[in-house]
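A.B. asks: what follows is a predicted structure for the sequence shown.
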Amino acid sequence: MTKDEVLFQRRVIDLANLADRRSMIMFSDFLNLNELNIYHSSKKELAFVTCRLFGGYETAERQMIAFIPDALSYDMEDTETKDGSLPYGWEFPFVCICIRPLHEKYTDKLTHRDFLGAILNIGIERNKIGDILLTDDGTYVFCHETMAELLCRELTHIRHTSVAAQITDLDSFSWQPVYETIHGTVASLRLDSLLSLAFGSSRSSLTSLVENGSIYVNGRLTTSNGYKLKNGDIISARGYGKFQFCSVLSETRKGRLSVEIKRYK
C-alpha cells in the first residue's frame, strides 16, 4: 500500500477503536472504491466491532462505514444494509439534496463532472459528497450533514445554468438505475470474459485493466483475470463504467454460456 493508503487504514482502525472505547457509533466520511477495498482487506483488524456500509440507496458506489461497538450491536450482522438502518435510533450523518434548474428553458446539458466541479468549487471536500445521480426529475446529491447548509446556500450556478438546491426526504427517495441489457455468449464466467462482453473489447485489450488495479467487484479490488463472477456481482471498471452480471441463461451445444448482463448508463 502507498503511504496515503496506510494512513487511511490507520484512520479506519482508529475510528473503530474510538467507537469501542466510547460505546457509541462512529462514522467514516464517504469512501471511494479504493478506500472501500482497504476497509474490506482490514476486516480482521476490525473484528471487535460490527460494521455497516451505506451510501443512501442499495447500489451506491460511494459509501460511509458505521462502526458499531458490541454494546450496541446485539444480534446485528456485519454487513451492508439496503436501507441504512442502525440500532437505537442512530442514523448515517448525511442528507439527500435535490438540485434543479431555475429556468428549464435556459438549462445547459450538464454532466456528472459539471455538478461535482461546481460543488467542489464552493469549498466542499470530495469525501463529504457521496454519489451524484442525474435523473429526469433533477439531480440528487448525497452530502454530509455538516456541509448541507453550505451546499444549498452557495450552489446557485452550474456552468451557465441557474439552479436551486434543497434537502429532500431521504426516506422517500427512490432511484432506479438506467442500464442497457446485453445478451451474449462467453467461454466461462471469468472476469476477463465478462469485461469483454460488457465493453465490446477483446479480452487481451482489457487484461491490463485488471492487472493494474482498475477493476472492483462489489467494491473489492480484483486483480485476477480468472476471477469467477457470481449472479448479482457488480463490476466497476475505471474509465469504462459499471455493469452487473445477472445470470447464465443457457449453454450452447459447443459448451459456451449464454449470459445476461446490465451495463449502467
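C.D. replies: Ah, there it is.

A.B. asks: rest of the way, CA atoms for contacts and neighbours
C.D. replies: OK.

A.B. asks: ok now the longest helix along the chain, how far from the chain's centre?
C.D. replies: When the chain is parsed with DSSP state H, its longest helix is helix 3-22. On the basis of Cα atoms, centre = their mean, to the nearest Å, the separation between the geometric centre of helix 3-22 and that of its chain is 21 Å.

A.B. asks: that helix packs against which elements?
C.D. replies: Under the contact criterion of 3 or more Cα pairs under 8 Å, 6 or more residues apart in numbering; DSSP states H and E, the helices and strands touching helix 3-22 comprise strand 26-27, helix 33-40, strand 64-68.

A.B. asks: check it against this one:
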Amino acid sequence: MSLYVHFRKEEHPFVDQVLEWKELVLDQYRPKLTDFLDPRQQEIVRSLVGHQDDLHVSSWGGHSDAERKRILLYPSYFEPDISDYDIVVFELEYPSKFITIEHRQILGALMNVGLKREKFGDILNNDIRFQVILAKEVADFVKWNFTSVGKSKISLREILTTDILSLKEQYTHLEVTVSSLRLDTVIAEVYKLSRSKVKPLIESGFVKVNWKVIEDPSFSLQVNDVLSVRGKGRCEFVSNNGKTKKDKWRINVRFPK
C-alpha cells in the first residue's frame, strides 16, 4: 500500500519533501534543519520518520508552547542543542502610549518586506508588547527592512529566548450539529453564517484548513483540522461525536480565547 493514501492530495508535495530530507540525513549522515513548520506539517514529518534507530526528530520554536517550529532531523550520533535550531527573537519597540498595533498588521508587514512565511515562527503579544521569532539566516534582513507596522515606525531589539512572553492559550468549546463534514457546511454552522455567504468566502481564498488556502466548498474535513476564516478567527475540529437520530454529525470545535 502506498504511503500517500494516508495523506490528502494537497499534502503529497510536502510528503515528497520530507522523504528527501530523510534520504539526505541517512545518506550524508548529517543533520537537516527545516524552516518553520505549522503543526500539521510537524505531524507529517514525525509520522514519516517514525521510530528509527538511525534517524531522530526534534523540534523547537523558541518557547515551550510554540505553534510553529523548526524541525531537526539528525543521525543517532548527533546530540542536538537549542543553538542548533538557529532561532532569533526580536521585540518590537514603538510608541505604545500613542499607537496601537495588532498581530495581523505585524504579519502583513513582515510579508510585505518580502519575507516568506516559513522563515518566521510565532508572533507573540500581551496587547502592548510584541515579539517575533525568526530564522537566524533572515534576522539581519528583517532588522534592516522591517521598520514600520501600519502607520507606526518601529525598531527591533534582539532578546534572549528566556525573555519570551509566556502565553498559555486557553479555549472555549462548542458542539454543533451538521448535515455533513463539507467545509462550507461546517463553517456555516460554527461561525453562524448562511451558506450563501460561506461559498464566496471559500472561493475567494479567505478560508484556510491546516494553514493552507482551500477554495473548494465541498472539501471534506477531518478531526484535528484547524480552520480559519478571514475576519472571523480560527477554530479546531476537536472530535466527531457520532450521528444523531436524524443522521447528522455532532462535532466539537474549540476557539482560542
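C.D. replies: It's in. None of these values were measured; they are calculated from a predicted model.

A.B. asks: could I get the helices and strands packed on helix 3-22 of structure 1 as JSON lines with distance to residue 209 of structure 1 and mean neighbour count?
C.D. replies: As requested, the helices and strands packed on helix 3-22 of structure 1 are exported to JSON lines (distance: least, Cα to Cα, whole Å; neighbours: other Cα atoms under 10 Å):
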{"stretch": "strand 26-27", "distance to residue 209 of structure 1": "32", "mean neighbour count": "20"}
{"stretch": "helix 33-40", "distance to residue 209 of structure 1": "14", "mean neighbour count": "19"}
{"stretch": "strand 64-68", "distance to residue 209 of structure 1": "26", "mean neighbour count": "26"}
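
A.B. asks: ok, which of those comes nearest residue 202 of structure 1?
C.D. replies: Among those, the nearest to residue 202 of structure 1 by Cα to Cα is helix 33-40 (24.9 Å).

A.B. asks: what does the closest one contact?
C.D. replies: Outside of helix 33-40 of structure 1, the residues that reach it under the criterion Cα atoms under 8 Å, 6 or more residues apart in numbering are 5, 8, 9, 12, 61, 62, 63, 216, 219, 220, 221.

A.B. asks: right, and the helix or strand after it?
C.D. replies: Once helix 33-40 of structure 1 ends, the next helix or strand along the chain (criterion: DSSP states H and E) is strand 50-54.

A.B. asks: average offset of that next one relative to structure 2?
C.D. replies: In the superposition against structure 2, strand 50-54 of structure 1 averages 3.2 Å from its aligned positions (mean Cα distance after the TM-score superposition for structure 1).

A.B. asks: buried ones in the longest strand belonging to structure 2?
C.D. replies: Among the elements of type strand in structure 2, defined by DSSP state E, the one spanning the most residues is strand 233-243. Of the residues in strand 233-243 of structure 2, those buried under the neighbour-count criterion (16 or more other Cα atoms under 10 Å) are 234, 235, 236, 237, 238, 239, 240.

A.B. asks: please name every helix or strand in contact with that strand.
C.D. replies: Using 3+ Cα pairs under 8 Å, 6+ apart, strand 233-243 of structure 2 is in contact with strand 226-229, strand 249-256.

A.B. asks: columns distance to residue 42 of structure 2 and mean neighbour count on top of these, output as JSON lines?
C.D. replies: Below are those laid out as JSON lines (distance: least, Cα to Cα, whole Å; neighbours: other Cα under 10 Å):
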{"stretch": "strand 226-229", "distance to residue 42 of structure 2": "14", "mean neighbour count": "21"}
{"stretch": "strand 249-256", "distance to residue 42 of structure 2": "20", "mean neighbour count": "18"}
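
A.B. asks: out of the ones you listed, which gets nearest to residue 160 of structure 2?
C.D. replies: Closest to residue 160 of structure 2 of these, according to Cα to Cα: strand 249-256, at 26.7 Å.

A.B. asks: can you flag the buried ones in the contacts of helix 33-40 of structure 1?
C.D. replies: With burial judged by 16+ other Cα under 10 Å, the buried subset of the contacts of helix 33-40 of structure 1 is 9, 12, 61, 62, 63, 216, 219, 220, 221.

A.B. asks: so can I have JSON lines of those residues showing distance to residue 175 of structure 1?
C.D. replies: As requested, these are arranged in JSON lines below (distance: Cα to Cα, whole Å):
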{"residue": "9", "distance to residue 175 of structure 1": "32"}
{"residue": "12", "distance to residue 175 of structure 1": "29"}
{"residue": "61", "distance to residue 175 of structure 1": "14"}
{"residue": "62", "distance to residue 175 of structure 1": "15"}
{"residue": "63", "distance to residue 175 of structure 1": "16"}
{"residue": "216", "distance to residue 175 of structure 1": "22"}
{"residue": "219", "distance to residue 175 of structure 1": "20"}
{"residue": "220", "distance to residue 175 of structure 1": "23"}
{"residue": "221", "distance to residue 175 of structure 1": "26"}
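
A.B. asks: which two from those end up farthest apart in space?
C.D. replies: Farthest apart among those by Cα to Cα are 12 and 216. That separation is 19.9 Å.

A.B. asks: reformat the helices and strands packed on helix 3-22 of structure 1 as JSON lines; add distance to residue 256 of structure 1.
C.D. replies: Compiled in JSON lines, the helices and strands packed on helix 3-22 of structure 1 are given as follows (distance: least, Cα to Cα, whole Å):
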{"stretch": "strand 26-27", "distance to residue 256 of structure 1": "46"}
{"stretch": "helix 33-40", "distance to residue 256 of structure 1": "32"}
{"stretch": "strand 64-68", "distance to residue 256 of structure 1": "40"}
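
A.B. asks: residue 179 of structure 1 is nearest to which of these?
C.D. replies: Within the helices and strands packed on helix 3-22 of structure 1, the stretch nearest residue 179 of structure 1 is helix 33-40; the backing value is 20.5 Å (Cα to Cα).
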